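**Q** got a sequence here, can you build the structure:
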Amino acid sequence: MAVHEQPHRHTGLRLPSRGIRSALRPDEAANASAATAGSYAFAGLRLLTGFVFLWAFLDKTFGLGYATPSGKGWIDGGSPTKGFLGSVAAGPMKSTFHSWAGAAWVDWLFMAGLLGVGVALVAGVALRLAAVSGTVMMAFMWLAEWPPARHLSDGSPTMSPNPFADYHVIYAVVLVALAAAGAGATWGLGRLWERLPLVSRSPWLR
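**A** All right, here's what the predicted structure looks like:
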C-alpha cells in the first residue's frame, strides 16, 4: 500500500498524514507521535523565552513597576543600562562596563537586542540571528555579574548559588537549541519566512 508522507521540520523524518497513521507499525506510530510532541514542546519553549525578552523590553521602556520602577522607564528619561553596568563590582571588564553605563549607544543596542530577540522568538523567524545576538547579550551580562562571586548592593561579595549553570548560560543554550531545531515551524511563521527569496538564498537569516 502506498503511503503518502509529509516532511517533518525538526527531525528530518517523513511523517505520514494523519489519515493513514493507523496503518503504521506501533514503533513507527510512536516515533511519529514523539516527533510531533517534540515540535510542540520546542514551540512552547520558544514562545515562553520570547516573552521573557519582550517583557524585559516593555518593563524597561515603560517602567511597569517590576524590575523598573514606575516613572524610571526609558521613555521617562531613565537609562536601561546605567544601574546594572554602573554597579558591576568585579570581573575583567569592570572599568569598561562602568564607562559604558548609561551611554546612549549602549542603551539603544541593549534595548534593540531585547526587542529583536523577543519578536524573532515569538514570531518564529530569524532564529539563527536571534541565537547569535541573544548569546552575545547573555555573555556580556554573565561577565557583568562575574561568577562565581556575586556582589550585594553594598559591595560585599557573596558566592553564587551555582557558578556553572548560570541562568545567562541556560538562556544562551536555549536560544541555540531553538535555532538548531527549527522551532519556528510550529506555532510560528518559520516556514513562510524561509520561503522569502532573500532568506532562501541566505541560510544565516533563517
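**Q** CA atoms for contacts and neighbours, from now on please.
**A** Fine.
**Q** contacts only, for Ser95.
**A** Applying Cα atoms under 8 Å, 6 or more residues apart in numbering, we find Ser95 in contact with no residue.
**Q** pull out the buried residues from stretch 176-187.
**A** Within stretch 176-187, the residues scored as buried using 16 or more other Cα atoms under 10 Å are Val176, Ala177, Leu178, Ala179, Ala181, Gly182, Ala183, Gly184, Ala185, Thr186, Trp187.
**Q** same question but for stretch 79-91, I mixed them up
**A** Ser79, Pro80, Thr81, Lys82, Phe84, Leu85, Gly86, Ser87, Val88, Ala89, Ala90.
**Q** which residues touch Thr186?
**A** Ser39, Tyr40, Ala43.
**Q** which non-adjacent residue is nearest Gly83?
**A** The shortest distance from Gly83 to any non-neighbouring residue, by Cα to Cα, 6 or more residues apart in numbering, is to Ala101 (7.3 Å).
**Q** how many residues are close by the one you found?
**A** Neighbour count of Ala101, defined by other Cα atoms under 10 Å: 21.
**Q** what's the top helix by length along the chain packed up against?
**A** For the chain, the helix with the greatest residue count under DSSP state H is helix 26-62. Packing partners of helix 26-62 (3 or more Cα pairs under 8 Å, 6 or more residues apart in numbering; DSSP states H and E): helix 104-123.
**Q** next, the contact list for the residue nearest the centre of the chain, please.
**A** In the chain, the C-alpha nearest the mean C-alpha coordinate belongs to Leu175, at 4.5 Å (Cα atoms, centre = their mean). For Leu175, the contacting residues are Leu127, Ala130, Ala131, Gly134, Thr135, by Cα under 8 Å, 6+ apart.
**Q** please apply the same query to Asn162.
**A** Counting by Cα under 8 Å, 6+ apart, Asn162 touches Pro148.
**Q** separation between it and Leu175?
**A** 21 Å (Cα to Cα, to the nearest Å).
**Q** pretty sure Ala43 contacts Trp187?
**A** Yes. Counting by Cα atoms under 8 Å, Trp187 is a contact partner of Ala43 at 6.3 Å.
**Q** next, the structure of the following sequence, for comparison with the previous one:
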Amino acid sequence: MTFSSSHDVDPRSTSAARPGPFTESPAARLVWALTRLSIGWVFLWAFLDKTFGLGHETPEANAWLEGGHPTEGFLSKAAKGPFQSFYNSLAGYTIIDWIFMVGLLGIGVALILGIAMRVAAGAGALMLVMMWSAVLPPENNIFMDDHLVYALVLIGLALVHAGDTLGLGAWWSRLGLVRKFPVLR
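**A** Next up is the predicted model:
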C-alpha cells in the first residue's frame, strides 16, 4: 500500500484539478468544516440535554440543574468489561459530573467556533476513548466502535486546521497567546 500527497505529483503535469494538497481544496475544506460542526453539535447537544433534561436522552427530572448526576447512570449501569469496577467507583461523584459536563461544553463550543482545535481534539479524543473503554468489548465489533472513529476524526480535524473554514480558527491562531503557546491552536 502506498500513500501519496500533492508533493508526489509530477511537476510537469498541467492538471489544474489538484492545485495543492487535497485537504486544502475548497470542497475538502468545506467537508472538514461541516464534520467539525457536526461533531461539535454532538458534544454540545449532550451537554444541553444532560443539563436541562430536554427529554431526548435525559428526562427533565434527571437534569443536572434538577440535581441529577449526568454520569451516574452510565458509570453505574452501562459500564462493563475489564474496567467496570473502575468506572463503577466513579459513579455519583459531583467532581466527576463537573469534569464531564465542563468537558462536553468546552469541546462542543471549541469545535463549533473552530478555536482551540488542538485542545478540543485532545480532550475530546481522551473522553471518547474513556467512554469506549467503559464498555469493552463493544457490541458490534471485537474492538472498534464509533467512539474510536470519532476520536480519530477529531485528531484529523485539528491536523487540517478545520477551524479555519466556517470558523474563527484563522483569527484565533493570530492571537498573541496562541502564537506563544501553539498547543492552543
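**Q** tabulate the buried residues of stretch 176-187 of structure 1 (JSON lines), appending secondary structure and distance to Glu28 of structure 1.
**A** JSON lines is the format used below for those (DSSP: H, G, I helix; E, B strand; the rest coil; distance: Cα to Cα, whole Å):
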{"residue": "Val176", "secondary structure": "helix", "distance to Glu28 of structure 1": "29"}
{"residue": "Ala177", "secondary structure": "helix", "distance to Glu28 of structure 1": "25"}
{"residue": "Leu178", "secondary structure": "helix", "distance to Glu28 of structure 1": "25"}
{"residue": "Ala179", "secondary structure": "helix", "distance to Glu28 of structure 1": "26"}
{"residue": "Ala181", "secondary structure": "coil", "distance to Glu28 of structure 1": "21"}
{"residue": "Gly182", "secondary structure": "coil", "distance to Glu28 of structure 1": "22"}
{"residue": "Ala183", "secondary structure": "coil", "distance to Glu28 of structure 1": "22"}
{"residue": "Gly184", "secondary structure": "coil", "distance to Glu28 of structure 1": "25"}
{"residue": "Ala185", "secondary structure": "coil", "distance to Glu28 of structure 1": "22"}
{"residue": "Thr186", "secondary structure": "coil", "distance to Glu28 of structure 1": "21"}
{"residue": "Trp187", "secondary structure": "coil", "distance to Glu28 of structure 1": "24"}
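**Q** whichever residue in structure 1 pairs up with Arg118 of structure 2: which element?
**A** Taking TM-score structural alignment, Arg118 of structure 2 has Arg128 as its aligned residue in structure 1. For Arg128 of structure 1, the host element (DSSP states H and E) is helix 127-145.
**Q** list the contacts of the helix or strand following that helix.
**A** Scanning forward in sequence from helix 127-145 of structure 1 by DSSP H and E, the next helix or strand is strand 149-151. Residues outside strand 149-151 of structure 1 that contact it (Cα under 8 Å, 6+ apart) are Ala89, Ala90, Glu145, Pro157, Thr158, Met159, Ser160, Pro163.
**Q** contacting residues for the closest residue to the third one other than its chain neighbours?
**A** I take that to be Glu145 of structure 1. Excluding the flanking residues, the one nearest Glu145 of structure 1 by Cα to Cα, 6+ apart is Val88, at 6.8 Å. Val88 of structure 1 makes contact with Lys94, Phe97, His98, Ala144, Glu145, according to Cα under 8 Å, 6+ apart.
**Q** against Lys50 of structure 2, how distant is Glu57 of structure 2?
**A** Glu57 of structure 2 is 8 Å from Lys50 of structure 2, where distance means Cα to Cα.
**Q** more crowded one of the two?
**A** Using other Cα under 10 Å, the more surrounded residue of Glu57 of structure 2 and Lys50 is Lys50, with 25 against 11.
**Q** what residue in structure 1 is paired with that one?
**A** Lys50 of structure 2 maps onto Lys60 in structure 1, by TM-score structural alignment.
**Q** distance of that match from Trp187 of structure 1?
**A** From Lys60 of structure 1 to Trp187 of structure 1 the distance is 27 Å (Cα to Cα).
**Q** coming back round to it: okay, the buried residues of stretch 79-91 of structure 1 in JSON lines with distance to Ser200 of structure 1 and secondary structure next?
**A** Listed next are these as JSON lines, based on distance: Cα to Cα, whole Å; DSSP: H, G, I helix; E, B strand; the rest coil:
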{"residue": "Ser79", "distance to Ser200 of structure 1": "38", "secondary structure": "coil"}
{"residue": "Pro80", "distance to Ser200 of structure 1": "36", "secondary structure": "coil"}
{"residue": "Thr81", "distance to Ser200 of structure 1": "36", "secondary structure": "coil"}
{"residue": "Lys82", "distance to Ser200 of structure 1": "40", "secondary structure": "helix"}
{"residue": "Phe84", "distance to Ser200 of structure 1": "39", "secondary structure": "helix"}
{"residue": "Leu85", "distance to Ser200 of structure 1": "39", "secondary structure": "helix"}
{"residue": "Gly86", "distance to Ser200 of structure 1": "43", "secondary structure": "helix"}
{"residue": "Ser87", "distance to Ser200 of structure 1": "44", "secondary structure": "coil"}
{"residue": "Val88", "distance to Ser200 of structure 1": "42", "secondary structure": "coil"}
{"residue": "Ala89", "distance to Ser200 of structure 1": "46", "secondary structure": "coil"}
{"residue": "Ala90", "distance to Ser200 of structure 1": "44", "secondary structure": "coil"}
